[in-house]
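In: Following is a predicted model, sequence given first.
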Amino acid sequence: MSQIDDRYLSDMLKQLLETPSPTGYTDEITRLCCRELERLNIGYEITRRGAIRALIRGGERQPGRAIIGHIDTLGAQVKGLKSNGRLEVRMIGHWSARFAEGARVKIFTIHNDAYRGTILPLKASGHTFGDEIDTQEVSWENLEIRVDVRAEDEKDLKAIGFDIGDMVAVEPQPEFFDNGFIVSRHLDDKGGVAAMFAAMKSIRESDVALPVDAYFLLSITEEIGQGASGILTKDVASLVAIDNGTVAPGQNSSEYGVTIAMGDQVGPFDYHLTQKLIRVCEENDIEFQRDLFRYYRSDSASAIESGEDVRTALVTFGIDSSHGYERTHIHSLHSVARLIRAYVCSEIEIPRDKDDLGDLSGFTEQPMNPHEDEKWEGQDDAPERPGDKS
């Protein structure tokens, strides 16, 4: 099978990062992804709002598999026009005002004009406010956008074309290093999407026969918790979300290899699908680790909450400083792409999943019997263990 093309993966990631896509302003990145799918000769459909459902046909329609990543990012909106000629701002998605301070942004007005600016704290100059620049509260209420236009008051802003609700995209400022590290805002989840495209390219170029249909889904509202709603088909039995895994104290994620999430704040992921992914890593010599996330949810949660009866799992690439100035390594993105490719090419292990409902025939099993040594512990009539001396 064709290998993962790391140059393509990096180039695709650059294109994704260069295309602003805060939740609610994703039309252009939808067009970018659809054009690339056409170039790869992969069929797709888009929903009314712009979520993408790409499909690589397999030998059977069911039980279909789906891989999902999201192309929307964190961002902001204009909350109000201020008397000092600046813009009041509120966040899109959940991210700290600490990481918003100093961010360069683009503001998109209803007149299709885009202006650049900077998110600043209300007290931004030490020459004016002294120590107060360090003691003011870190909050979105203490931020404003200084737009790079001549605007002295609210009237000037209105005349230029600014208004409440204007969308604000945070510029990613990406850096790609020769040692493989990548630093940028919005690697969540454009790194995962780039890995998905690299996997699709590898599958297409190898012309491998998939056992069942493989859907590659790109959602547009993950950052506000709605991503996978309304995009799955009834043929899909298993959904693997691709997203970031936080590298931080108390976590087991890494910027190298793949992290298999065992659970998040919503609860545990599907036992059988998760174990399947672990076996695929082991069988294909893909470096991996397991982790459990505390303050985290992904597109898999919105799929279940919207009523989909699918097995769910989460595969992550390691990110340091998630929802801030993020960093990952090409090794992790490459590993995720390898796992995606190997997974969709692997044989179906639960044929019963093709049916929505049924009896116990072919139903899955989970280990229940304790180890024999454990059964002997504390039992007066326990048999003598090999080698025991009375």
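Out: Right, received. Where do you want to start?
In: from here on, contacts and neighbour counts on C-alpha atoms
Out: Will do.
In: Which stretches in the stretch 151-300 of the chain count as helices?
Out: 154-160, 187-206, 271-283, 299-305 (DSSP state H, counting those that start in this stretch).
In: Structure two is appended below for comparative analysis:
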Amino acid sequence: MDYVRDVLVRMLRTPSPTGRTDEVMHLIGEELQQLGVDFYLTRLGSLVAEVRGEQARPDRAVVVHSDTIGCIVKRIRENGRLQVTPVGTFSARFAEGARVRVFTDDPDTTYTGTVLPLKASGHTFGDEVDVQRVAWEQVEVRIDEFVESPDETEALGIRAGDFVSLDANPVITPAGFVNSRHLDDKAGVAAALGAFKCVIDHELALPVNAHLLVTIAEEVGQGASHGLDADVAEMISVDNAVVAPGQYSRETGVNVAMKDEVGPFDYHLTRKLLRLCRELGIPAQRDVFNYYRSDIATALNSGAETRAALIGCGVDASHGHERTHLDGIRNVAELLVAYLQTPLMFAWDEERRGELADFPAQDAEAAIGEYR
């Protein structure tokens, strides 16, 4: 967990809004190099790593994403401040008050600033500050430079299309709570890296090869649309689980999603993961997410012929002022370590085609008994 904490904080302090993820992917790649894990990068920039097992194919994959929500400069306002548009889906309400960094085309030139509502001063606007609409057109970025016109801002090298990242400001409390923006999905990446480090450090025997796929555009829907080979028979996506009223997910345990807005996840694989949690004493909850899609959606929509499941540590106020707990990250990592040591669930899954008599039973009790 010392390693997990360290790599998590370093990733959180590395801006990576979708579309500007090179720096964080270098960080993750360097971690895998230190672990001695073979990997390559796809043309679009996703990372595919592999830890070899006793059987090369079919194999399995753990999928996480390194990109986060953020903003892009839409235009420079008449007062020299920036109108921005969101990258990914989140409310302008949760951008208000954020400290940000503005990245120009010059890699050595960045600027700091703050996202403010257009009516930010109560001393000037009085009660109007409380009734202003919540919308991206109602906020602006005040950069920390002497600018009062579009010309002065443009002279700094700031243009439409420049990326604006929201500072994460990670804080880990004595009680183990992790308060930070962008825990979606850097907490998941940290858990996966911790799990693969455990497998390697302890030389654990894996029955099949295990991939780690790190994607870079999940927040805008690209997800795991590429990078998985046709031999992947099982895929686990590790992402944030939604902690909110009406949800079962919790910050301290493993949360197994049974369904999101795309559809239910694999019947057998989700129940195998829940069974592993029961056998190992890992606290776990089942949950269903309404306004949610993960890397899995694009993988399956792109034709991946694989069983798929979604797990995560619970994140309170997701895409806002997020919080999770180190226990939740640890429990997800422990489940991954256990899962990677199990064979594929069914002999059926070792072949891409089979006979009806070999197909798994739908009955829950019978299916649980057949897991290997």
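Out: Okay, I see it. This structure is a prediction, so every number in the text was calculated from the model and none was measured.
In: And the TM-score between them?
Out: The TM-score (TM-score structural alignment, normalised by the length of structure 2) is 0.96; 365 aligned residues with a CA RMSD of 1.3 Å.
In: now the helices of the stretch 151-300 of structure 1 in TSV, with distance to Gly245 of structure 1?
Out: Shown next, in TSV, are these (distance: least, CA to CA, whole Å):
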stretch	distance to Gly245 of structure 1
helix 154-160	40
helix 187-206	9
helix 271-283	15
helix 299-305	14
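In: for these, which one ends up most surrounded?
Out: helix 187-206 (a mean of 25; mean count of other CA atoms under 10 Å).
In: Which stretch of structure 2 lines up against that helix?
Out: Structural correspondence for helix 187-206 of structure 1: residues 183-202 of structure 2, per TM-score structural alignment.
In: How about residues contacting the matching stretch?
Out: Stretch 183-202 of structure 2 is contacted by residues 1, 3-5, 7-8, 11-12, 35, 62, 64-68, 205, 212, 214, 238-240, 312-313, 315, 318-319, 322-324, 329-330, 332-334, 336-337 when judged by CA atoms under 8 Å, 6 or more residues apart in numbering.
In: Which residues are in contact with the residue mapped onto Val138 of structure 1 from structure 2?
Out: Matched across to structure 2, Val138 of structure 1 falls on Val134, judged by TM-score structural alignment. Going by CA under 8 Å, 6+ apart, Val134 of structure 2 touches 91-93.
In: how near is the alignment partner in structure 2 of Asp235 of structure 1 to Ile368 of structure 2?
Out: If you follow Asp235 of structure 1 across to structure 2 using TM-score structural alignment, you land on Asp231. Asp231 of structure 2 is 24 Å from Ile368 of structure 2, where distance means CA to CA, to the nearest Å.
In: now the alignment partner in structure 1 of Phe146 of structure 2, what's its secondary structure?
Out: The equivalent of Phe146 of structure 2 in structure 1 is Arg150 (alignment by TM-score structural alignment). Using DSSP: H, G, I helix; E, B strand; the rest coil, the structure places Arg150 of structure 1 in coil.
In: what's the closest non-adjacent residue to Arg150 of structure 1?
Out: Distances taken as CA to CA, 6 or more residues apart in numbering place Asp156 nearest to Arg150 of structure 1, at 7.9 Å, with adjacent residues excluded.
In: mapping the contacts of Val134 of structure 2 onto structure 1, which are still in contact?
Out: Contacts conserved in structure 1 for the contacts of Val134 of structure 2, counting by both residues aligned by TM-score structural alignment, their matches' CA atoms under 8 Å: 92-93.
In: from the contacts of Val134 of structure 2, which would you call buried?
Out: For the contacts of Val134 of structure 2, a burial check counting by 16 or more other CA atoms under 10 Å picks out 92-93.
In: Now render the contacts of Val134 of structure 2 as a markdown table, adding secondary structure and distance to Pro117 of structure 2.
Out: Listed next are those as a markdown table, based on DSSP: H, G, I helix; E, B strand; the rest coil; distance: CA to CA, whole Å:
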| residue | secondary structure | distance to Pro117 of structure 2 |
| --- | --- | --- |
| Ser91 | coil | 13 |
| Ala92 | helix | 9 |
| Arg93 | helix | 9 |
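In: how deep is the nearest residue to Ser180 of structure 2 once chain neighbours are set aside tucked in, by neighbour count?
Out: Excluding the flanking residues, the one nearest Ser180 of structure 2 by CA to CA, 6+ apart is Pro170, at 4.3 Å. Neighbours of Pro170 of structure 2 under the rule other CA atoms under 10 Å: 19.
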